[in-house]
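Asks: my questions concern the predicted model and sequence given below.
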Amino acid sequence: MSLTSRQQELLDFIHDYQMSNGSSPTLKEMRVFLKVNSDNSVLKHLKALEKKGVLTRSKRARGVNLLADIKERMEKPDIKLPMYGSVPAGAATLEEQVPDTWISVAENLVQHPTQSYLLKVRGDSMLNAGIMPGDTVIVHYGAKARNGDIVVALIDGESTIKRLIMEGGYAYLKAENPQYQDLHPVSELSIQGIVTALIRNY
C-alpha cells in the first residue's frame, strides 16, 4: 500500500488529532489543515484512504473512526509520568533534576511515554495558543524541535514555555499573548522539550 504525500499528510493530521483529543477532527478542521476550499476535496482523500484500508468512516459528524493504534492505546490503562513542578529547575538536562511527584495520565494522551514529563503552567503568556494558567502540559524531550513548535526552553538561565521561531538560522521565543514581548537569547537558548498535549481540570 502506498499513499500520496497529500494522503499521508492528512493521515498524520488525523492520527495526531486523535492522539491529543481522543476523537477525530471535523471536515472543517481537515479542510483548514489541507488549506482547501471545499469539503469534497477532503472527502476525496478520505475515500482514498478508506479504500487503501488505513481508516474507516461512519456517518457521524466526526466521521473518521479511531485508527487502530489509537483505539488500542485508549483501551490501555493509565501510565505515570514525572511532574517537575511549574517549570524545569533551571538545569540544562532532565537527568540533573528530581521530579516533584509522579502523576497518572491516560495513555492515549502520551505519544512517547518513556520520553515525556509533566509541567504545571503558570502565567498567561500562551493564552492565544489555548494554554492557560493552571493547565498541565505533557512535554516530549526526545524529539528535535521545529519552527513553530510550542516548547519548554531554557533561555539565559530562565525556563519558560513559548513558541519557537527559527528564521535564517536564528532562533528566538514568541509568546502567544500580545502583552508579552518576544524573548531573544543573549547567550543561551536550550530546548528542553516539545509540548505535545494539554490536561485541564474543570
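Replies: That came through fine.

Asks: make it CA atoms for all contacts and neighbour counts henceforth
Replies: Fine.

Asks: and the contacts of the helix ranked longest in the chain?
Replies: Longest helix in the chain, counting residues (DSSP state H): helix 5-21. Outside helix 5-21, the residues that touch it by C-alpha atoms under 8 Å, 6 or more residues apart in numbering are 23-25, 30, 33-34, 45, 48-49, 66-67, 70, 108-111, 196-197.

Asks: please redo it, this time with the cut-off set to 7 Å
Replies: 24-25, 45, 49, 70, 108-109, 197 (C-alpha atoms under 7 Å, 6 or more residues apart in numbering).

Asks: return the member of the residues you listed nearest to V121.
Replies: A197 (12.4 Å; C-alpha to C-alpha).

Asks: next one for the comparison:
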Amino acid sequence: MALANAIQAHPEPAEARSPLLPVNVTCGFPSPAEDFYGAGDGLDLNQHCISNPVATFFAQADTGTSMVGFGIQPGDTLIVDRSRTPRSGDIVMVNWEGGFTVKKLVQRRGRFELHSSADDIPPIIVPPEIELDVWGVVTWSFTRHA
C-alpha cells in the first residue's frame, strides 16, 4: 500500500480544542448523555495524538485494502511518528523497493517480516543482507465517515 503526500506537523501546533463529552458514548444500547460541558471538557487532537510534533508527519493511505484488518481503511489519514523506535507488532511506514508502504512489523527468529492483514497476501520476508528502512511508526489512523 503506497503512501504519498507526507506533510510535516508544525513544531508548535496551534491548539485545536473541541468539546469533549464528559461521558463515554455507548456503542451498544443507548444511555442518557449529559446536557452540559464542564470547564475543562475539551480535547485537543494535537495533544491527544501527537507526542513529538517535530518528528510527526501525516500521510494518506491509498486505495488498497491490504491493511483493513488492522484498522486502516483506504483513504485514511495516518499519523506517523519518526521518533519512535519500531517494535515487533507495530504498524510501520517503510521505504521498500523505491516507495513507501505501510505494514505490520514482525520480528521472527532474528529476521524482519512485513505483514498485511489480507490472508491472500504473503508477508514480505526481509532478507538478512537488506537493511530495513523503517521511516516511522503509525500511531493513529483516522477514517472519514461522512
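Replies: Perfect, thanks for sending it. All values derive from a computational prediction rather than experimental measurement.

Asks: overlay the chains and give the TM-score.
Replies: Laid over one another, the chains give 0.63 as their TM-score (TM-score structural alignment, normalised by the length of the second structure), with 108 aligned residues with a C-alpha RMSD of 2.8 Å.

Asks: returning to that earlier point: and the next helix or strand after the longest helix of the first structure, what does it pack against?
Replies: Downstream of helix 5-21 of the first structure, the first helix or strand assigned by DSSP states H and E is helix 27-34. Under the contact criterion of 3 or more C-alpha pairs under 7 Å, 6 or more residues apart in numbering; DSSP states H and E, helix 27-34 of the first structure touches helix 39-51.

Asks: try it again with 8 Å
Replies: helix 5-21, helix 39-51 (3 or more C-alpha pairs under 8 Å, 6 or more residues apart in numbering; DSSP states H and E).

Asks: sort out which residues of the helix or strand hosting E72 of the first structure are buried, please.
Replies: E72 of the first structure belongs to helix 68-74 when assigned by DSSP H and E. For helix 68-74 of the first structure, the neighbour count (16 or more other C-alpha atoms under 10 Å) marks 70-71, 73-74 as buried.

Asks: counterpart of Y141 of the first structure in the second structure?
Replies: Residue pairing (TM-score structural alignment): Y141 of the first structure is matched to R82 of the second structure.

Asks: roughly how far does that match sit from Q8 of the second structure?
Replies: Distance of R82 of the second structure to Q8 of the second structure, given as C-alpha to C-alpha, to the nearest Å: 10 Å.

Asks: with V92 of the second structure instead?
Replies: Applying C-alpha to C-alpha to V92 of the second structure and Q8 of the second structure gives a distance of 17 Å.

Asks: ends of stretch 18-30 of the first structure, how far apart?
Replies: From its first residue to its last, stretch 18-30 of the first structure covers 12 Å (C-alpha to C-alpha).
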